[in-house]
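In: Dropping a prediction and its sequence here:
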Amino acid sequence: MYLTRFRINTARTEARRLLGSPHFMHGAVNMAFPTPPPLQEQGPRVLWRLDHSPSGRPDLFIVSPGKPDLTHLVEQVGWPKAEEPGWTTFAYAEFLDTLKQGDTWGFRLTANPVHHIRKPGSAEGTPTKRTAHLTPKHQVRWLLERQKAAGFEITRTPDARRLLPGTDDDPGDEHEVIVHNRVPHQFRKREPGSRGDVRFVRVTFDGRLRITDPDALRRTLTHGLGKAKAYGCGLMTLAPAR
């Protein structure tokens, strides 16, 4: 497994097109591999995420089973005449092997929190519809419901640092996680035979977690979490906890 960070030059016209379209970015990421891995849930896959640095510069992160070649992105949205290649690739498996139960890490996850609902008045057995969680409290609850199976637990905020007392319906800031950068997306696929529009809401979680199951967490970090993985969702990365 490999973890890659690519710097994007927002002065390039093509950069604005890619940054504004998860569909185009998905295609650009896949072109980094001669034979992209199949889009499957059972094995490691190509995951990607857009982050914005404090200076405002966007960075593209990619986790992949194979080592990517991003020469085409350098030519389109990078600095083609710079001495450095414009991206850095790390041997991710070596880092994953160091994860241990009980360790605490900072994390970032961009995901597509969804749930299934029926129309009001619909009878039991009526097909449900997948729809996005739109409020931070429901988005955090979505993540909390998946943390055990994903191999971690989000740490709790010490009482002395809590500012938002919780209720039965809203935990407030009980857990050390924040939700930000909520972006709705809608586009039409251009592949032959594709029908209808793709709609989803992408949000980013930043917080602190404790590892409860290292093997399950390794799977989460390499397989992704949630839906819309092809369009920049599902990638969780870790950083030393502050």
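Out: Looks like it arrived, so ask away.
In: Going by C-alpha atoms from here, please, whenever you check contacts or count neighbours.
Out: Noted.
In: Now do the lengthiest strand in the chain: everything it contacts.
Out: When the chain is parsed with DSSP state E, its longest strand is strand 197-211. The contact list for strand 197-211 (Cα atoms under 8 Å, 6 or more residues apart in numbering) reads 99-113, 132, 151-155, 176-189, 217, 228, 233, 241.
In: out of these, which are inside helices?
Out: Among those, DSSP state H puts residue 217 in helices.
In: Now, of the contacts of strand 197-211, which are buried?
Out: With burial judged by 16 or more other Cα atoms under 10 Å, the buried subset of the contacts of strand 197-211 is 99, 104-113, 132, 151-155, 176-179, 182, 185, 217, 228, 233.
In: and residue 3, that one's in a strand?
Out: Yes - secondary structure of residue 3 (DSSP: H, G, I helix; E, B strand; the rest coil): part of a strand.
In: Next, work out how far apart it and residue 62 are.
Out: According to Cα to Cα, to the nearest Å, residue 3 stands 6 Å off from residue 62.
In: got it, and residue 236?
Out: Noted for residue 236: a distance of 11 Å to residue 62, by Cα to Cα.
In: this is the comparison structure:
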Amino acid sequence: LDALEPGRTLHYRCTASPVRKPGATTRAHYKLPAVVPLNGTAADEWWHRQADQAGLKTLTLRSQPVDAARDRQYPADTTRADRTKHNNRIHHHRVRFDGTATVTDPDLLRTAVLSGIGRGKAYGCGLLSIAPAPDPA
């Protein structure tokens, strides 16, 4: 991370949970859930925005859906015997983003690598990996 500098070209990979959270009025009008998973072009646009906020300028992008992260959430004080009473399901839609990018802000990028991007980090979403790449010709 200390070698990051503006203009450096990197390979990146991030399996993230690209979602949109529409406002209450939009949800009511279109009968949408609180969190809408994004696919295809909408997911790619989400990634471009996230990469930009993480100090990267995307040069190439390949995205593909992967299996969702699923689990159940229980209150902290729940005993094993009481778990059948709770049915809070966790579902994180996931897309893997791969490609090359140029570093625009090393500090933002360090923070993104250390903190993750987007939702579902506790379930392995948003973990950004980077590796050096040859500079484009």
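Out: The structure has been received and is ready for your questions. Since the structure is predicted, the reported quantities are computational estimates derived from the model, not experimental observations.
In: picking that back up, residue 236 and residue 62 of the first structure: which is more packed in?
Out: Higher neighbour count among residue 236 of the first structure and residue 62: residue 236, with 24 against 21, using other Cα atoms under 10 Å.
In: Now check the second structure for the residue matching the more buried one.
Out: By TM-score structural alignment, residue 236 of the first structure lines up with residue 128 in the second structure.
In: Tell me the secondary structure at its match.
Out: For residue 128 of the second structure, the assignment made with three-state DSSP gives strand.
In: Against residue 29 of the second structure, how distant is it?
Out: Note on residue 128 of the second structure: its distance to residue 29 of the second structure, by Cα to Cα, is 35 Å.
In: Same check on residue 113 of the second structure?
Out: Taking Cα to Cα, one finds residue 113 of the second structure at 38 Å from residue 29 of the second structure.
In: right, and residue 16 of the second structure touches residue 117 too?
Out: Yes - using Cα atoms under 8 Å, residue 16 of the second structure is in contact with residue 117, at 7.2 Å.
In: Quick check: the gap between residue 242 of the first structure and residue 122 of the first structure.
Out: Counting by Cα to Cα, the gap from residue 242 of the first structure to residue 122 of the first structure is 48 Å.
In: what's the mean deviation for the longest strand of the first structure versus the second structure?
Out: Aligned to the second structure and superposed, strand 197-211 of the first structure gives a mean residue distance of 0.8 Å (mean Cα distance after the TM-score superposition for the first structure).
In: Could you tell me where stretch 201-213 of the first structure falls in the second structure?
Out: Under the alignment (TM-score structural alignment), stretch 201-213 of the first structure falls on residues 93-105 in the second structure.
In: what about that stretch, distance to the chain center?
Out: Put simply, stretch 93-105 of the second structure sits 9 Å off its chain's centre (Cα atoms, centre = their mean, to the nearest Å).
In: Keep only those of the buried ones among the contacts of strand 197-211 of the first structure that are in strands.
Out: 104-111, 132, 152-154, 177-179, 182, 185.
In: What are the neighbouring residues in contact with residue 67 of the second structure?
Out: By Cα under 8 Å, 6+ apart, residue 67 of the second structure lies in contact with 93, 94.
In: before we move on, the earlier item: neighbour count for residue 242 and residue 122 of the first structure, which is higher?
Out: Using other Cα under 10 Å, the more surrounded residue of residue 242 of the first structure and residue 122 is residue 122, with 11 against 7.
In: Where does the more buried one fall, secondary structure wise?
Out: If you go by DSSP states H and E, residue 122 of the first structure is not part of any helix or strand.
In: Which residues are in contact with residue 121 of the first structure?
Out: Applying Cα under 8 Å, 6+ apart to residue 121 of the first structure gives no contacts.
In: Need the counterpart of it in the second structure.
Out: Checking TM-score structural alignment: residue 121 of the first structure goes with residue 29.
In: if I look at the closest residue to residue 231 of the first structure other than its chain neighbours, how far off is residue 224 of the first structure?
Out: Leaving aside its chain neighbours, residue 231 of the first structure sits nearest to residue 22 (5.0 Å; criterion: Cα to Cα, 6 or more residues apart in numbering). Counting by Cα to Cα, the gap from residue 22 of the first structure to residue 224 of the first structure is 16 Å.
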